[in-house]
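Peer 1: 3D, please:
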Amino acid sequence: MSDGTPADLFFDAAIGLLQRVREEEAEAITAAGTLLADTVAAGGRLFAFGAGHSSLAAQDVVYRAGGLALMNLLAVPGVVGVDVTPATLGSALERVDGLASAVLDSSPLRAGDALVVISLSGRNALPVEMAQRARALGVQVIGVTSVAYATQTTSQ
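Peer 2: Model prediction:
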């Protein structure tokens, strides 16, 4: 284990979190992988979405070298994290009610596709409404969030 240096403490914490995810979320991760594979096998398409800081994780899923080439980014201008000034505007847009409907109505997403919605807190209107509206359209939805963080905050 660690000798107490900041770098060692960081690595110990990261390894501990990964072990915890492996132990506590293995079943959910397997189910998500199966859902994605089944979607592709049935001719559906795969999309990832995240707003604000969570957009970086969605972009990583899509653009990662060696990643799943079938994954598409569902980008919303102004909430991609790096495409807006001031940066706080992206956070404000995450809280706009009804924006998800406008985005999905003009997106290529259709019934039979799958959408991975990434939201650290799971509390802002845009990602929550994105998941709800996508499901209503017949899209399979996988949510990625921090349960520990989400339970310490209230929904907006």
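
Peer 1: Could you use CA atoms for every contact and neighbour count after this?
Peer 2: Noted.

Peer 1: For Phe47, which three-state class applies?
Peer 2: Here Phe47 is strand, with the state taken from DSSP: H, G, I helix; E, B strand; the rest coil.

Peer 1: roughly how far apart are it and Thr39?
Peer 2: Using Cα to Cα, to the nearest Å, one gets 11 Å for the distance from Phe47 to Thr39.

Peer 1: of those two, who's got more company?
Peer 2: Using other Cα atoms under 10 Å as the criterion, Phe47 and Thr39 rank with Phe47 on top: 23 against 18.

Peer 1: structure for this one too, so we can compare:
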Amino acid sequence: MNPSQELRLRTLIRTVSETIIPAIRDDAPLAMEQAGLLVAHLNVLLEQGNREQEVDLFNSAALKALAGELLNLSSGEIALEREREALASALGGDYATLSFATERLLASPAGSFEFKQRSMLEALKYTRKQNQLGRSWFQGTGFDSSPQSLSSVESLLAVGS
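Peer 2: Here you go, the predicted model:
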């Protein structure tokens, strides 16, 4: 019988917490800090329960939604035709290609002032969504300055789907 992923992570956490950390000398604060980081990240892995694929799907859907909105906003922007065509073509491709095409459209110096304003607002909405999920994803490390303001990963994924 193979031990479950959860059991293995819990065993590692207990070993580091109960055996390794107590054995670290007082004059080794860096080693103590690194051991604490290891325990924090193991706890995060335990909490996340192999949800990477769900997060990847969430991120992909959010980027596709942003790209679609940028295509709508840039309709009629003749100066952006090349960037629009590249973005439309990238919609059927992989995440990295779509991401670069989206960035190229957003970074283009061409386009009307109205497009730039509206597209930046859409980009900020996207960024806030990504930031919220990223902060929630690593909430278990204890590094966030306002963890009480964070939603659970589960609720964010449910809203985003």
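
Peer 1: where does the TM-score land?
Peer 2: Between these two chains, after superposing, the TM-score reads 0.29 (TM-score structural alignment, normalised by the length of the first structure); 73 aligned residues with a Cα RMSD of 4.8 Å.

Peer 1: What ranges does the second structure have for its helices?
Peer 2: 5-15, 21-23, 29-48, 52-73, 81-90, 95-107, 113-137, 153-160 (DSSP state H).

Peer 1: Hmm, Val62 of the first structure is touching Ser55, no?
Peer 2: No: taking contacts as Cα atoms under 8 Å, Val62 of the first structure lies outside contact range of Ser55: 10.5 Å.

Peer 1: quick one: which of those two has more around it?
Peer 2: Ser55 (24 against 21).

Peer 1: Mind giving me the packing neighbours of the helix or strand hosting that one?
Peer 2: Under DSSP states H and E, the secondary-structure element containing Ser55 of the first structure is helix 53-63. In terms of contacts (3 or more Cα pairs under 8 Å, 6 or more residues apart in numbering; DSSP states H and E), helix 53-63 of the first structure is packed against strand 46-50, strand 71-73, strand 114-118.

Peer 1: The spatially closest residue to Gly50 of the first structure that is not a sequence neighbour - how many residues pack around it?
Peer 2: On the basis of Cα to Cα, 6 or more residues apart in numbering, the spatially nearest residue to Gly50 of the first structure that is not a chain neighbour turns out to be Ile118, at 4.9 Å. Counted by other Cα under 10 Å, the residues lying close to Ile118 of the first structure total 25.

Peer 1: Next: Phe11 of the first structure.
Peer 2: The tally of other residues near Phe11 of the first structure (other Cα under 10 Å) stands at 13.

Peer 1: And for Gly33 of the first structure?
Peer 2: Residues contacting Gly33 of the first structure under the criterion other Cα under 10 Å number 13.

Peer 1: Also Ser60 of the second structure?
Peer 2: Based on other Cα under 10 Å, the number of other residues close to Ser60 of the second structure is 17.

Peer 1: That one and Gln132 of the second structure, how far apart?
Peer 2: In this view, Ser60 of the second structure and Gln132 of the second structure are 15 Å apart by Cα to Cα.

Peer 1: give the contact list for the spatially closest residue to Gln48 of the second structure that is not a sequence neighbour.
Peer 2: In this structure, Gln48 of the second structure finds its nearest non-sequential neighbour in Trp137, 7.5 Å apart by Cα to Cα, 6+ apart. By Cα atoms under 8 Å, 6 or more residues apart in numbering, the contact set of Trp137 of the second structure is 44, 48, 153.
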